[in-house]
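S.K.: Sequence and predicted structure, then a few things I'm wondering about:
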Amino acid sequence: MPKYIFVTGGVVSSVGKGITTASLGRILKSRGIKVSIQKLDPYLNVDPGTMSPYQHGEVFVTVDGAETDLDLGHYERFIDQDLTAASSVTSGQVYLAVLERERRGDYLGGTIQQVPHLTNEIKARIYGVAEQTGCDVLICEVGGTVGDIEGETFIEAIRQIRHEQPRDATLSVHVCFLPWVGATGELKTKPTQHSVRELRSKGIQPDAIVLRADHPVPRDITDKVALFCDVEPRAVIPMETADTIYEVPITLEERGLGDFVLDRLGLEGQRDLAEWRDLVYRLKHPRRAAEVAVVGKYVELRDAYISVKEALVHAGIAHEAEVAIRWVPAEALETRDPADLLAGVDGIVVPGGFGERGWEGKIRAAEYARTTGTPYLGLCLGMQALVTEFARHACGLVGANSTEFDPETPHPVISLLEEQHAVVNLGGTMRLGAYPCRLLPGSLARRAYGTDLVRERHRHRWEFNNAYRARLEAEGLRVSGTSPDGSLVEISEISGHPFMLGTQFHPELQSRPNRPHPLFREFIAAALARRAAGAAAPATA
């Protein structure tokens, strides 16, 4: 029988509830316990696919093509296993499922209500993922904070599950922020007390409380929280802001959270975070360094590129190197000399995105990388920028462009996928999820992966236009990865360049701290080589 851990948040959001959830998953897995994780998001969107990154940060894509909250990326990276659409539940999905049944007549004669119809749907999805994965422990994180109106149905469903399951089969972990009042030099527990009171008013008594803080949390504070919130003192876990998120599992384990969880759920397993400690040590004790520019549309909000950032960190760990990121607004490159913003960097990453803003700046970043020999990694739209720039400036195709930005371009080197022409609804209709890619023998991509066939995750509507393939290849562009039937270009490289490669897929989504993605690993290797060489490499044609 699976066990269930429910993670809720209080006081304010965005203080590390997702990282706490992922870290708890890492702790349990390291003890030999089979885990899975699920995110319960109260917003009414069916998924975040049509939201602006400024609203929701990065959209993480699962292997089976679900567009999800960025926390699923943290879950996958920490527990080192792929999750599926079942691990992402939104209010929009729940309401849609219930209303579709109502329209079909499944509830004839009945009034549809939040309880029991919505709560039953939520419980079915929680129980369903536990059954599908066969996990020993399912960890469910509820988005937002306790007291949010839109989250009340999820909290009620959790209350019912805690009532339905045996006493030792569920556990409630509440993550709260301890604010620091500078005028008095104190950490304040009152917001946590009110948050727990709100949770208890919904019928849930927390079993453990994780106290997030930006300052050291003394013992008298944890004892006070234990007393006023009716929680065992050993179950009040201080979690101060860490140098790196990958330290969090180690800190929580050392402070007893793993022992407490296993004791309360009646599980067994010995601590074993040796591999994790090793990667954190290498991360915190680099022997060399490189600086990489990330040229993007949303660089003001780093969460928009969280998987890219973490993939660069993972590659740095593999090389015992610190990877510093220079965040460069793509729009700025449209009006300024690229050398002003990119000079001195050891590599350039152009990530994915949608919309015309900053597009020409990304093309100028690709041109700078090609003509200066700077290592370049283009992701999705970043590959399309590579192809467009090469068509314009190396092949003489004046006005070459993507039909996404110029439907009347004389040279549509990037065009809409055939399957997308009839699409009307924008939500969940892109090419999504993992697809196979066959690699060209002798190519940079083939050497990086070390295999002939890989599967990578996609999220796009436009593609390389095969009508221009022969022309571009004749001038030095190398198609090094395609769909197995050869009809879709998945990877493009520039011949004669130290490292200039673009992917139509998103390799960052499959990178892990203990298993960096091969393309990011080799990109950082090229960046470190450039740094070691000192001066800029000779320009290419």
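M.R.: Cool, got the structure.
S.K.: rest of the way, CA atoms for contacts and neighbours
M.R.: Noted.
S.K.: what helix or strand does L96 sit in?
M.R.: Secondary structure from DSSP states H and E places L96 in helix 91-104.
S.K.: So which bits of that helix are buried?
M.R.: Buried positions in helix 91-104, judged by neighbour count with 16 or more other C-alpha atoms under 10 Å: 91, 93-95, 98-99.
S.K.: And for T119, the neighbour number?
M.R.: For T119, the neighbour count with other C-alpha atoms under 10 Å is 23.
S.K.: The structure to be compared is supplied as follows:
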Amino acid sequence: MAKHIFVTGGVVSSLGKGITAASLGHLLKARGYKVTMQKMDPYLNVDPGTMSPFQHGEVFVTDDGHEGDLDLGHYERFIDESLSRESNFTQGSIYQTLIARERRGDFLGGTVQVIPHVTEAIKERLRRIASQSNADIVISEIGGTIGDIESQPFIEAARQFKKEKDPGDVLFVHVTLVPYIAAAHEVKTKPTQHSVKELRSIGVQPDFIVCRSDHEITDKVREKIALFCDVATEDVLACVDSPSIYEVPLALDEQGFDVKVLDKLGLEVRPIDLTPLKSFLEAADNCEGQVDIAVVGKYVSLPDAYLSVIEALGHAGVHEGRHVEVHLIDGEELTDDNAEETLGSMDGILVPGGFGQRAFEGKIAAARYARVHKVPFLGICLGLQAAVCEFARDVAGMPGATSAEFDEQAEYPVIDLMPEQEDIEDKGGTMRLGAYPCKVSPGSRAFEAYGEEIIYERHRHRYEVNNAFRDRLQDAGLVISGVSPDGRLTEMIELPDHPWFVASQGHPEFKSRPTRPHPLFSAFVHAAAIGKYRG
């Protein structure tokens, strides 16, 4: 039977519950346990798929096609496991399921209530992920902040879940803020005390308190928190801001967090192997030289909108021994007239995915600058479509070529809606989602990067390269270096007479890991570094 760990947050949001949970997962896996992770979100959206990245950051896509919370990306990168749709659910999805059952008459005329029906549905999701993953330990992060009305059903479900289990089968970790008050020259524990009091008032006593702060948490502070929150002093842990999120597992390991957790769960403390993580951090410290990469998008005021792209660039940089400096460029502001001023100092240009016409012309301008000036280029999803539109306009003799998404009456809709998408009206969960195979052409840049002919990447899109223009694009010199196994869909394109110009309809960033950088990102950063340092 799986053991369960619930991670809650107090005082304020954005404390790093996800990083704390993922770090614990990394440590437990490094001790030989099978770990899986889950995020419970209290909002009423069914999933984040229809939410603006400005609201929620990036949408992370799993192999089986779930559009999930960005914390799933942290989980996958830290525990190096591919998660599934069972790893993320929202209050909205719980209500949607219950209401559908009520409409079918499943409740035999009974009143449907938060307790027991909503809480039981939440507990069923907890049992389901444990069963399907066959994990030794399930770590479940409860979104939101203690005291929020939205998260109360999740806390109550977790409380009931612990009560139904044997002692030692369920633990609670509470992540809380210990702020530093500059005028008083000290950190303050009162917010943590109030947060734990609120948690205890709804029946949950934390087993561990993880104190987030930008200042040192002294033994005296830990003793005070332990006294007022009814936990042992050794179970109050410090989690001070780190230069890299990948240092957090080591900081928690130094305090014996994983050993204490295993002890409370009644599990054997096996030897730990942190060699891969330590090697990655050592390599990061030894990087020499800087590679400047422009990421041209439309959500650049919120870096979390491109979180996996930024992380993947960082992983590739460490692999190549270079510091990658990411420059977020607003595609709405980029034009052919200012491209030289904006992109002239960049060693590489990346155009990520996105939706809608806003900033699309700026992405085309970025692709044009990269093609003409021989700057290494990586296009992802809409980035591939922008590159195809630019090539069609400027090389293949199709002026005004664009996507039918933006102009249904265009003369050259080189990007068009997939036939199976034509009659779909609902926006949520209806795109081409999840991992799909791609056949890579031997001798291509893509094949050189991947080193194999059949690869799998995760997708999230409705539009594809229009096959009606495929021959014309290829005759003009565009190389279609990756297609679906049946040859029907264009998955990757590149330019042959260019140092490195590759685009993917899939999202390779979702599969990058610190210790296993994605090959496409590594090849891109390598090309950018060669271009800068070849002399």
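M.R.: Right, received. Where do you want to start? Keep in mind that this is a model prediction, so the values were computed, not measured.
S.K.: What is the corresponding segment of structure 2 for the helix holding L96 of structure 1?
M.R.: Taken onto structure 2 by TM-score structural alignment, helix 91-104 of structure 1 occupies residues 91-104 there.
S.K.: Average separation of that stretch from the aligned part of structure 1, please.
M.R.: With mean C-alpha distance after the TM-score superposition for structure 1, stretch 91-104 of structure 2 departs from structure 1 by a mean of 0.7 Å once superposed.
S.K.: what helices or strands is the helix holding L96 of structure 1 leaning on?
M.R.: Helix 91-104 of structure 1 makes packing contacts with helix 119-133 when contacts are defined by 3 or more C-alpha pairs under 8 Å, 6 or more residues apart in numbering; DSSP states H and E.
S.K.: mean deviation (superposed) between the helix it packs on and structure 2, please.
M.R.: Looks like 0.4 Å for helix 119-133 of structure 1 (mean C-alpha distance after the TM-score superposition for structure 1).
S.K.: so what does that helix touch, helix or strand wise?
M.R.: strand 35-41, helix 91-104, strand 137-142, helix 152-164.
S.K.: One more pass at 7 Å, please.
M.R.: Applying 3 or more C-alpha pairs under 7 Å, 6 or more residues apart in numbering; DSSP states H and E, we find helix 119-133 of structure 1 packed against helix 152-164.
S.K.: Buried residues, the helix it packs on. List them.
M.R.: Buried residues in helix 152-164 of structure 1, defined by neighbour count with 16+ other C-alpha under 10 Å: 152-162.
S.K.: May I see the residues you listed organised as TSV, with distance to Q132 of structure 1 added?
M.R.: Formatted as TSV, these follow (distance: C-alpha to C-alpha, whole Å):
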residue	distance to Q132 of structure 1
E152	26
T153	23
F154	21
I155	23
E156	23
A157	20
I158	19
R159	22
Q160	21
I161	18
R162	20
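S.K.: For V387 of structure 1, state which of the residues you listed is nearest.
M.R.: V387 of structure 1 lies nearest to F154 out of the buried residues of helix 152-164 of structure 1, by C-alpha to C-alpha, at 46.2 Å.
S.K.: how far away is the closest one from V89 of structure 1?
M.R.: With distances taken as C-alpha to C-alpha, to the nearest Å, F154 of structure 1 is found 10 Å from V89 of structure 1.
S.K.: need the helices for the stretch 401-541 of structure 1, in chain order.
M.R.: Under the criterion DSSP state H, counting those that start in this stretch, the stretch 401-541 of structure 1 contains helices at 444-449, 469-474, 518-533.
S.K.: Which of those helices has the highest mean neighbour count?
M.R.: For the helices of the stretch 401-541 of structure 1, the largest average neighbour count (mean count of other C-alpha atoms under 10 Å) is found in helix 518-533, namely a mean of 21.
S.K.: how close does that helix sit to structure 2?
M.R.: With mean C-alpha distance after the TM-score superposition for structure 1, helix 518-533 of structure 1 departs from structure 2 by a mean of 0.6 Å once superposed.
S.K.: what about R488 of structure 2, distance to I217 of structure 2?
M.R.: Computed with C-alpha to C-alpha, the distance linking R488 of structure 2 and I217 of structure 2 is 59 Å.
S.K.: Those two: which is more packed in?
M.R.: When R488 of structure 2 and I217 are compared for neighbours, I217 comes out ahead with 21 against 10, by other C-alpha under 10 Å.
S.K.: quick one: that one and Q132 of structure 2, what's the gap?
M.R.: Taking C-alpha to C-alpha as the measure, I217 of structure 2 falls 39 Å from Q132 of structure 2.
S.K.: what does Y75 of structure 2 give?
M.R.: With the distance defined as C-alpha to C-alpha, Y75 of structure 2 ends up 17 Å from Q132 of structure 2.
S.K.: before we move on, which element is the residue nearest the centre of structure 1 in?
M.R.: Geometric centre of structure 1, nearest residue: G73, 3.3 Å, by C-alpha atoms, centre = their mean. Using DSSP H and E, G73 of structure 1 sits within helix 71-79.
S.K.: if we look at that helix, which residues are touching it?
M.R.: For helix 71-79 of structure 1, the external contacting residues (C-alpha atoms under 7 Å, 6 or more residues apart in numbering) are 18-19, 22-23, 25-26, 29, 37, 60, 82-83, 512-513.
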